[in-house]
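**Student:** sequence plus the predicted model coming up.
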Amino acid sequence: MQPASKANQRIARISAHLHPPNFQMEESSGLRHANCQAKGTAPGFKVAILGAAGGIGQPLAMLMKINLLVSVLHLYDVVNTPGVTADISHMDTVRGFREEALVVMDLVIIPAGVPRKPGMTRDDLFNINAGIVRTLCEGIVKSCPKAIVNLISNPVNSTVPIAAEVFKRAGTYDPKRMLGVTTLNVVRANTFVAEVLGLDPREVDVPVVGGHAGVTILLLLSQVKPPCSFTPQEIEYLISRIQNGGTEVVE
């Protein structure tokens, strides 16, 4: 291959990363945006994050970029996506990286939506975030209906059923592939119980069941590991602290 041809391909490759939405290559070049990924990229999960420019989406994108199980990462948001895309793509990992949203994905994670503000309940978010989740799921149904869908958008207790209805109408609903992400409650429970017990949170395991909104969050203190006991005052404190952890952050 001539030096000039190599240079042109290198420039085209860089352009593909800097301007993915508008990038078009001539057929004769032999280079397509789909092929623009780092050498050494191993087969793995193709992951899309919808809402990648938000307060949850950006750190989530970073974690996915360094995850060895992720081979291709797609980011989508309604604002600021090119900047976030550029920033995350600069990380020195070998995972392939693209900005298209939903192209044959294995896993779609949805943190999109408006955040809860002081004085707002999760119910106040419903009218806005319900429509956002419905619209995004309609896109998933068209592009990658068999993908695993992880919903973070609040109120999770309500956005998961909405997403399920979209898939049911399309005839592609699989309850094993649609999950509401409520692990945050477990993380908080482990932290707060460890504080009460004076233990390392990494050594504490507190089962949490139910939903992800206030009184629907049920922590099983009788099943805590390592086995321990609590005073009535400690139980009251822990239940209130864990159920209202999200409100504490918002306020």
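**Tutor:** Sure thing, it's come through.

**Student:** CA only for contacts and neighbour counts going forward, please
**Tutor:** OK.

**Student:** helices of the protein, start to end?
**Tutor:** Secondary structure of the chain (DSSP state H): helices located at 3-18, 57-66, 81-89, 122-143, 156-170, 183-197, 232-243, 245-250.

**Student:** what is the third one packed up against?
**Tutor:** Applying 3 or more C-alpha pairs under 8 Å, 6 or more residues apart in numbering; DSSP states H and E, one finds that helix 81-89 contacts helix 57-66.

**Student:** out of the helices of the chain, which is closest to V208?
**Tutor:** helix 183-197 (5.9 Å; C-alpha to C-alpha).

**Student:** okay, buried residues for the closest one please.
**Tutor:** 185-194 (16 or more other C-alpha atoms under 10 Å).

**Student:** before we move on, the earlier item: make CSV out of the helices of the chain and add distance to L219.
**Tutor:** Output for the helices of the chain, formatted as CSV (distance: least, C-alpha to C-alpha, whole Å):
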stretch, distance to L219
helix 3-18, 45
helix 57-66, 26
helix 81-89, 36
helix 122-143, 20
helix 156-170, 17
helix 183-197, 8
helix 232-243, 7
helix 245-250, 13
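
**Student:** among the ones you listed, which is nearest V209?
**Tutor:** helix 183-197 (9.0 Å).

**Student:** next one: the closest one to chain centre, how far?
**Tutor:** Offset of helix 183-197 from its chain centre (C-alpha atoms, centre = their mean, to the nearest Å): 21 Å.

**Student:** put this beside the first:
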Amino acid sequence: MKFVTNEKLTIIGAAGMIGSNMAQTALMMNLTPNICLYDPFGPALEGVAEELNHCAFKGVNITWTTNIREALTGSSYIVSSGGAPRKAGMTREDLLKGNAEIARQLGLDIKTYCPDVKHVIVVFNPADITGLVTLLYSGLKPTQVSTLAALDSTRLQSELARHFGIPASEIHNCRTYGGHGEQMAVFASTTLINDRKLSDLIGTPEMPAEDWNELKQRVIQGGKHIIELRGRSSFQSPAYLSICMIAAAMGGTAFEWPAGMYIQDGKFGHITMAMETTITAQGITFKEVTGTSEEESELEESYTHLCKLRDEVIEMGILPPVKEWNKLNAHIK
């Protein structure tokens, strides 16, 4: 059996719906024969491990533990969904304090038990903030920590496919940037519908402006809609996309949907948010986002919103002031 790597992958929060689906997806994609499942909830975690063993994946060694030191020691790759899930009536931002504290401990544990880890993906919300907190306390480079943001762009693709009545494969370069939350910036100027620019179609009979505005709101509220339909937050889509991200970091197919990463400087400095990114074995990199003046204004508003959340976390005492971040992580300017 050929695997992408033989190095250890640790999945944190593996007893939950996202985590257990991440584990199964990683095994189905033949990422590595060395997968460790971690969760503080032992019985449920053991149940996940048992089910995965019952799948009879060839050539793999599935281990599980409720001990974070055991889970992280020797790990080269980490994907964490180990935060509180979003429930009905909640926004991603409502999870801020508790999950930011979990992210701080995750960062400290990484620094203590696996400082040589190659890449970490943070999935639990609000991911822009939990990813930032994890990065700062882990001591890792900004290129080594990324957050799940692609789900907003894939939701945009899905909504457009439904609107135009065509397969999603005929819609290209759907992009949302900024925060993975209520203030995300949904771009039209990047998207092609059968090689036609979406921005040229908006305001025509094919895509009336009112329809576009309603579609944007459905994208922004996509996670809420899943909760309304299923009675629980999304798990299949975030699990799959996050494992595609870690596969890219292992040296598999590059991941070119937007992901969240830390921006050191410039007009969007000192925050983690979705940009035009690529994840490869060398880590996550980004390039500047360009769009219409309206789109860029929405992106700036999204950045401002994230800065407010960041500053709330600073006021809570979970993070130090920005000017002191370099003392916490030498890779932060």
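**Tutor:** That came through, no problem. Note that the structure is predicted; figures quoted are calculated from it, not measured.

**Student:** spatially central residue in the first structure, please.
**Tutor:** I109 (3.8 Å; C-alpha atoms, centre = their mean).

**Student:** equivalent range in the second structure for stretch 114-127 of the first structure?
**Tutor:** Here stretch 114-127 of the first structure aligns to the second structure at residues 84-97, judged by TM-score structural alignment.

**Student:** what comes into contact with stretch 129-141 of the first structure?
**Tutor:** 50, 102, 110, 112-114, 147, 153-155, 158-159, 162-163, 166-167, 170, 172 (C-alpha atoms under 8 Å, 6 or more residues apart in numbering).

**Student:** swap in stretch 82-98 of the second structure?
**Tutor:** Against stretch 82-98 of the second structure from outside (C-alpha under 8 Å, 6+ apart): 12-14, 19, 39, 99, 102, 124-126, 129, 181-182, 224, 227-228, 231-233, 309, 313, 316.

**Student:** strands of the second structure, residue ranges please.
**Tutor:** Per DSSP state E, the second structure carries strands over the ranges 8-12, 34-38, 61-65, 75-80, 119-122, 145-147, 171-172, 175-177, 185-187, 192-193, 196-197, 259-263, 271-280, 283-287.

**Student:** the second one packs against which elements?
**Tutor:** Where contact means 3+ C-alpha pairs under 8 Å, 6+ apart, strand 34-38 of the second structure is packed against strand 8-12, helix 42-54, strand 61-65, helix 68-72.

**Student:** for the first one, same thing?
**Tutor:** Under the contact criterion of 3+ C-alpha pairs under 8 Å, 6+ apart, the helices and strands touching strand 8-12 of the second structure comprise helix 17-28, strand 34-38, strand 75-80.

**Student:** kindly recompute the last result at 10 Å.
**Tutor:** Using 3 or more C-alpha pairs under 10 Å, 6 or more residues apart in numbering; DSSP states H and E as the contact test, the elements touching strand 8-12 of the second structure are helix 17-28, strand 34-38, strand 61-65, helix 68-72, strand 75-80, strand 119-122.

**Student:** go through these and pick out the most buried.
**Tutor:** strand 119-122 (a mean of 28; mean count of other C-alpha atoms under 10 Å).

**Student:** which position in the first structure pairs with T25 of the second structure?
**Tutor:** By TM-score structural alignment, T25 of the second structure lines up with L63.

**Student:** now do the contacts for that match.
**Tutor:** Residues near L63 of the first structure by C-alpha atoms under 10 Å, 6 or more residues apart in numbering: 57, 70, 88.

**Student:** G96 of the first structure: which of these is nearest?
**Tutor:** When the contacts of L63 of the first structure are compared against G96 of the first structure (criterion: C-alpha to C-alpha), the nearest one is V70, at 8.5 Å.

**Student:** so the closest one is in contact with M62, correct?
**Tutor:** No. With contact defined as C-alpha atoms under 10 Å, V70 of the first structure does not reach M62; the gap is 11.5 Å.

**Student:** wait, what's in contact with the residue nearest to I62 of the second structure when sequence neighbours are not counted?
**Tutor:** Nearest non-adjacent residue to I62 of the second structure, counting by C-alpha to C-alpha, 6 or more residues apart in numbering: I35, 5.2 Å away. If you count contacts by C-alpha under 10 Å, 6+ apart, I35 of the second structure has them with 6-11, 23, 26-27, 60-64, 71, 75, 77.

**Student:** again, but for E195 of the first structure
**Tutor:** 189, 201 are the contacts of E195 of the first structure under C-alpha under 10 Å, 6+ apart.

**Student:** distance-wise, check the aligned residue in the first structure for A14 of the second structure relative to S240 of the first structure.
**Tutor:** When the first structure is aligned by TM-score structural alignment, A14 of the second structure is paired with A52. Counting by C-alpha to C-alpha, to the nearest Å, the gap from A52 of the first structure to S240 of the first structure is 31 Å.

**Student:** try I49 of the first structure
**Tutor:** In terms of C-alpha to C-alpha, I49 of the first structure sits 32 Å off from S240 of the first structure.

**Student:** higher neighbour count, these two?
**Tutor:** I49 (26 against 13; other C-alpha atoms under 10 Å).

**Student:** what's near enough to touch that one?
**Tutor:** 57-58, 60-61, 64, 73-77, 99, 101-102, 107-112, 150.
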